[in-house]
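Engineer: Sequence plus the predicted model coming up.
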Amino acid sequence: MRILLLTHAFNSLAQRLWAELQGRGHVLSLEFDIADGVTEEAVAMFRPDVVVAPYLRRAIPASVWRKVPCLVVHPGIVGDRGPSALDWALQEGESTWGVTVLQAEAEMDAGPVWASVEFPLRAAKKSSVYRNEVSTAALQAVLQAIARIEGGADVPRRPLDIAGARGRLRPLMQQADRALDWSRDATETILRRIRAADGFPGVADQLFGEPCHLYDAWPEARLGGTPGALIAKRETALLRATVDGAVWIGHVKRPGSIKLPGTLAFPRQAAGVPEAPLQGWWRVPQATWQDIAYEEQGGVGFLHFEFYNGAMSTTQCTRLRAALQWARARPVRVLVLAGGQDFWSNGIHLNAIEAESLQGGSAADASWRNIEAIDDLALELITTGGQLTVAALAGNAGAGGCFLARAADLVWAREAVVLNPHYRNMGNLYGSEYWTYLLPKRLGAARAQAIMRERQPLTAQAALAAGFVDDCIAGDLPAFAEEVARRAARLAADPALAQRLADKRAARAADEAAKPLAAYREEELAQMRRNFYGFDPSYHVARHHFVHKSPASWTPRHLARHREPERRAA
């Protein structure tokens, strides 16, 4: 079928649908929902059989939905209506939730139901549930809906006509519905409210007596204090006491600024908050905020790094490198870099770089320090000779994060993961992380250049077929972690591992003799220096618009294929 994706932004769900539908042979194009006239033009140019809307913030115009079937992906159960479906479900502690694919009509979320899929609802951040359970259920529901349309099924019933539908109309959740009372609310209440607002819009509150929005909350089991008081900090997170414990606040957005780690958002005020450091890298058994954690099972070491949105600042790269150096000295034969649940890595920390610029520093200098730090981390991984290294991607990866993962000996990706192994969308950024060594070595020069040029998201299956990853593992987050542990233990127990490690060291020595890693890095950084310090400001402009969430004013041509005459009819 010819399918037009109509979306507010090319978010994780839109990317997954784009890649999965193309992989099933459908002809796709995409248009950002900028204005009714733009949408009408896209439909006229592409002539789709169906429009799929995975992420909208306003209604599809009648001039479109009356002309072509428009399937809207709603993150709610059958009968649920309103713009805050997932927020209400998480805040009210629903045990199950779902995704419904409805046909657009005049009344929002009330059109015919083409498909619906339900799932157990984790007590987790909204952004995490959206990227995992919602994304998977949405894919299943969209595929069901398209199959029914392809098969010529009659238009189905509307949600209000479906017996047993338990959803209901609920309004846009306001900040008054999310409000926190630190003097009365228990830790679980505060966690649930901040998690239900994570990603967007956050919970309006105050820190240090100043208004801000809170995100990225984690429980603390060991420390407490006067309810509402800021009692500690750890790295970039701030700890605030509740009536029955405490909650870590990982990220904050101040009025007129951007979302930042807590101590970066309030650098002067946070300086006076006492430190609550952790000793070493071992995972702490009690609930707390720990962005880097190590554990062992038999002959396998697992290095976890839970970085918000997968962004890795200069400091985070330096700390993770230190943790990796420490783990390399442990008596283990296999090292698994487990990353986080939502993201493995997305490369350098654009918000932290922008913050330096906003505070009077140099964004170019901050960018340079960050790329050097992540290169140092990649180098540490490439040159690990005493263990077999595995990058286990439970969550998505993008840009430099993809190539950091490829610096490991093996890359195992969860089936639901989407990878974006390219840099150019960020203002023609050239990229580093030794990609010019790692990618052609795996895929060959021609395919490596094609991946970088085409800038397409890859499903885990497509990445496996291309040779970018070594295996694709089905299952949800717990099942993936269990299977990774099983496979890693099998590798560690393999009698042939010693020879495999010897062969690995010999291959690395041969590669180094042919062309030193320092030469690859020098060539990449020469290009990056132009991106950061050269006359073309494209990277700085793109970064600014990205971190400030500027609305799109046009759709990139590698996605809006209907706007390229040679590809319109393909």
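Structural biologist: Noted; the coordinates are in hand.
Engineer: contacts and neighbour counts: CA atoms only from here.
Structural biologist: Will do.
Engineer: thought residue 351 was touching residue 258?
Structural biologist: Yes. If you go by Cα atoms under 8 Å, residue 351 and residue 258 touch, sitting 7.3 Å apart.
Engineer: Quick check on these two: which one has the bigger neighbour count.
Structural biologist: Set residue 351 next to residue 258 and count neighbours by other Cα atoms under 10 Å: residue 351 wins out with 21 against 18.
Engineer: For the helix ranked longest in the chain, buried residues please.
Structural biologist: Assignment by DSSP state H gives helix 363-382 as the longest helix of the chain. Neighbour counts over helix 363-382 (16 or more other Cα atoms under 10 Å) mark 363-364, 366-382 as buried.
Engineer: any residues touching it, and which ones?
Structural biologist: Around helix 363-382, the neighbours that count as contacts under Cα atoms under 8 Å, 6 or more residues apart in numbering are 312-315, 317-318, 320-321, 324-325, 347-349, 353-354, 356-357, 389, 404, 407-409, 432-434, 521, 529, 532-533, 540.
Engineer: and if you look at stretch 265-282?
Structural biologist: With Cα under 8 Å, 6+ apart as the test, stretch 265-282 has contacts from 208, 230-235, 252-254, 259, 263, 292-295, 323.
Engineer: how about a cut-off of 6 Å?
Structural biologist: Applying Cα atoms under 6 Å, 6 or more residues apart in numbering, the contact partners of stretch 265-282 are 232-234, 263, 293-295.
Engineer: likewise stretch 309-316?
Structural biologist: Contacts to stretch 309-316, defined as Cα under 6 Å, 6+ apart, come from residues 343, 345-349, 370, 373.
Engineer: Quick one: end-to-end length of it, please.
Structural biologist: End-to-end distance for stretch 309-316, by Cα to Cα, to the nearest Å: 13 Å.
Engineer: how much distance is there from it to the middle of the chain?
Structural biologist: Relative to the centre of its chain, stretch 309-316 is centred 13 Å away, using Cα atoms, centre = their mean, to the nearest Å.
Engineer: ditto for stretch 385-401
Structural biologist: From the chain centre to the centre of stretch 385-401 is a distance of 15 Å (Cα atoms, centre = their mean).
Engineer: mind checking the end-to-end distance for it?
Structural biologist: End-to-end for stretch 385-401, by Cα to Cα: 21 Å.
Engineer: then this one, side by side with the first:
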Amino acid sequence: MDILLVASAFNSLSQRVYAELSDLGHRVDVVLATQGTEPVRAAVRELRPDLVVAPMLKSALPEDVWRDHTCLIVHPGPPGDRGPSALDWAITEQAPNWGVTVLQAEAAMDAGDVWASEPFPVPPVGKSDLYRNEASDAAVAAVLLAVRRYADGSYKPRSQADDPTTAPHIVWRGFLRQERRRIDWENDGTEAVLRKLRGADSQPGVLDELLGREVFLHGGHPEDRLRGRPGELLATRHGAVCRATRDGAVWIPELRPRRNSGDPAPFRRPAASVLASFPDAPRLPEDTVPLEPPPDRRTWSDIRYRRRGDAGFLTFSFPGGAMSTEQCRRLLTAYRYALARPTPVLVLGSDRDFFSNGIHLNVIEAAADPAEESWINLNAMDDLVEAVLRTTDRLVVTALPGNAAAGGAMLALAADEVWCRTGTVLNPHYRRMGLYGSEFWTYTLPRRVGDGLAHRLTGEALPLSAASAGRIGLVDRMVPAAPGEFRAQVERLAADLAAAPDLARRIADKDTARRLDEARRPLAEYRRDELDRMHAVFSDPGAPYHALRSAFVRKKPAGSVRPLAAVTGDLG
């Protein structure tokens, strides 16, 4: 079928729905509802789709579109749930299970007939993590079922009001406003604080006051030892700040100043750096935690190492998957630590959610000299990728429980094997940010898929499902696990790999291959050529990268409302 996706952003769910529908042979296009209703109408007139699907839509479809075409809306709530803050309410009200419903568009929000629904569990994670994982799995299952039912032509969608299983549960929940999210530091216990932080971790954040200034708090993790007066700032750790609750403390990774605060960078960035910009900021101690903390510690750290038999696991989890200069350097130090442990297999990745999206655009945008910080951050990322490529005394596996893009995707490809959870979306390209790319992509991508396909992937700049990535050779192993089961599955697979009788031979063959590749063309040449082109972009104030980066971090519309249109232009 010809399917048009209408979305408020080509975000993780929109990309996954596009990729998985395309895998099934449907002809899929996308229009963004970011510039009013006319572009949506124009796309419908031009494409004349058999079906319209809205995976993530913050505004209403034009009435003439949903009256003249079957339009399916993906609502992140179970049948009967209505309103714009569905996942926020699920976390706030501690729902053990939630759901996704695919509804036919009509005049009343979320009131249309039900084409499909799918339940999912609600683990104690942030809203954005939940959205990209359990909710995304359920949403895709429901969309694919609804599309099959529509194509079959015999299915009659259920009216919510007439369905005896749904009608008693119809409830309207409005916006979850800041008054309900606000933290009472004097009286809220740690679990209540964490629940409020998790319910708003990416958007909209929790509005609070620090040192007399209003800021939004983003993300939250428990601390087991530090204590202080409720609301007191206690310490920093790797860019996060620790704040005391009534009965404990929490780590807050990111802060966002209010837009009307006068801050020149009113977007999310590491909490400690936002605090440091306040003239009266206190000097907080840096509280460290070892890479291998004792088992009784319940504290947050964004990088950890653990060993299970002959396999080592270096895990990392950075907000939004972005990796700043400082994070890249710390991860490289941790990687060298892992190489000093006697394990023939090393697994690099996160236990759930993002793998990596490459350099940290928010930190870059907030820098005094964004061009210079872009350059420094990119070189730090290259250092990390090069360390992986030059590892020849063991097999390195990258484990992707969630999405990877740009330099983060190339970091994954530097390993000997790439293991990927089904449902992951890969974006092995840079062009949508106006960049040529680095991280040795001109070496690692062609060695997996060949020169022609490598340049097609980076030129077309389209998202790939995990299944498609596996078919073309970007991914070596699919891991069909639920988000919460990925870690255990990876540990079992790594143990099998470490016990394989041909492991020593594979490591020796890897060393030989690296020597031959180095003789043909040294890694230093790949890096130099890529960085020359990137430096030309960074140092050009008129390069599209700078405007695209600024629009991205400030969440302003940029580029075409038809994101699948060919990406063209010389990137230097």
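Structural biologist: Received it, and whenever you're ready, just let me know what you need. Here the structure is a predicted model, which means the values were calculated and not measured.
Engineer: returning to what we had before: what about the contacts of stretch 309-316 of the first structure, which are in helices?
Structural biologist: Cross-referencing the contacts of stretch 309-316 of the first structure against helices under DSSP H gives 370, 373.
Engineer: of all the contacts of stretch 309-316 of the first structure, which comes closest to residue 130 of the first structure?
Structural biologist: Taking Cα to Cα as the measure, residue 130 of the first structure lies nearest residue 343 of these, at 12.6 Å.
Engineer: Map the closest one onto the second structure.
Structural biologist: Counting by TM-score structural alignment, residue 343 of the first structure corresponds to residue 354 in the second structure.
Engineer: Double-check its match against residue 403; I have them as touching.
Structural biologist: Yes. Counting by Cα atoms under 6 Å, residue 354 of the second structure touches residue 403, with 5.0 Å between them.
Engineer: hang on, the earlier thing: now the match of residue 343 of the first structure, nearest residue through space, not along the chain?
Structural biologist: Using Cα to Cα, 6 or more residues apart in numbering and skipping the chain neighbours, the partner closest in space to residue 354 of the second structure is residue 402 (4.4 Å).
Engineer: And the one you found, what's its match in the first structure?
Structural biologist: Under the alignment (TM-score structural alignment), residue 402 of the second structure maps onto residue 395 of the first structure.
Engineer: Kindly report the same for residue 234 of the second structure.
Structural biologist: So, by TM-score structural alignment, residue 234 of the second structure is matched to residue 231.
Engineer: circling back to that earlier point, list the contacts for the match of residue 402 of the second structure?
Structural biologist: 341-344, 417.
Engineer: which other helices and strands contact the helix or strand hosting residue 390 of the first structure?
Structural biologist: Secondary structure assignment for residue 390 of the first structure, by DSSP states H and E: strand 388-393. Counting contacts by 3 or more Cα pairs under 6 Å, 6 or more residues apart in numbering; DSSP states H and E, strand 388-393 of the first structure packs against strand 334-339, strand 410-414.
Engineer: Matching residue 176 of the second structure against the first structure, which residue comes up?
Structural biologist: Aligning on TM-score structural alignment places residue 176 of the second structure opposite residue 173 in the first structure.
Engineer: Tell me the secondary structure at that match.
Structural biologist: Classification of residue 173 of the first structure using DSSP: H, G, I helix; E, B strand; the rest coil returns coil.
Engineer: For it, give its distance to residue 394 of the first structure.
Structural biologist: In this view, residue 173 of the first structure and residue 394 of the first structure are 31 Å apart by Cα to Cα.
Engineer: what about the two, which has more around it?
Structural biologist: Taking neighbours as other Cα under 10 Å, residue 173 of the first structure and residue 394 compare with residue 394 leading, 28 against 16.
Engineer: Please list all residues in contact with the more buried one.
Structural biologist: Here residue 394 of the first structure is in contact with 341, 414 (Cα under 6 Å, 6+ apart).
Engineer: change it to 8 Å
Structural biologist: Per Cα under 8 Å, 6+ apart, neighbours of residue 394 of the first structure: 338-344, 413-414, 417, 477, 480-481.
Engineer: same check, this time on residue 166 of the second structure
Structural biologist: Remark: with contacts taken as Cα under 8 Å, 6+ apart, residue 166 of the second structure is in contact with 79-80, 160.
Engineer: Could you report the distance from residue 77 of the first structure to residue 134 of the first structure?
Structural biologist: Distance of residue 77 of the first structure to residue 134 of the first structure, computed by Cα to Cα: 11 Å.
Engineer: quick revisit: outside of the strand holding residue 390 of the first structure, which residues touch it?
Structural biologist: Contacts with strand 388-393 of the first structure, where a contact means Cα under 8 Å, 6+ apart, come from 333-339, 343-344, 381, 405-406, 408-414, 417, 484, 501.
Engineer: at 7 Å instead, please
Structural biologist: 333-339, 344, 405, 408-414, 501 (Cα atoms under 7 Å, 6 or more residues apart in numbering).
Engineer: How about residue 459 of the first structure: what's its closest non-neighbour residue?
Structural biologist: Nearest residue to residue 459 of the first structure, sequence neighbours excluded (Cα to Cα, 6+ apart): residue 418, at 4.8 Å.
Engineer: That neighbour -> the second structure?
Structural biologist: With TM-score structural alignment as the criterion, residue 418 of the first structure matches residue 425.
Engineer: buried stuff in stretch 460-469 of the first structure?
Structural biologist: By 16+ other Cα under 10 Å, the buried positions in stretch 460-469 of the first structure come out as 460-464, 466, 468-469.
Engineer: Oops, could you answer that again for stretch 227-239 of the second structure instead?
Structural biologist: Within stretch 227-239 of the second structure, the residues that qualify as buried are 227, 229-231, 233-239, counting by 16+ other Cα under 10 Å.
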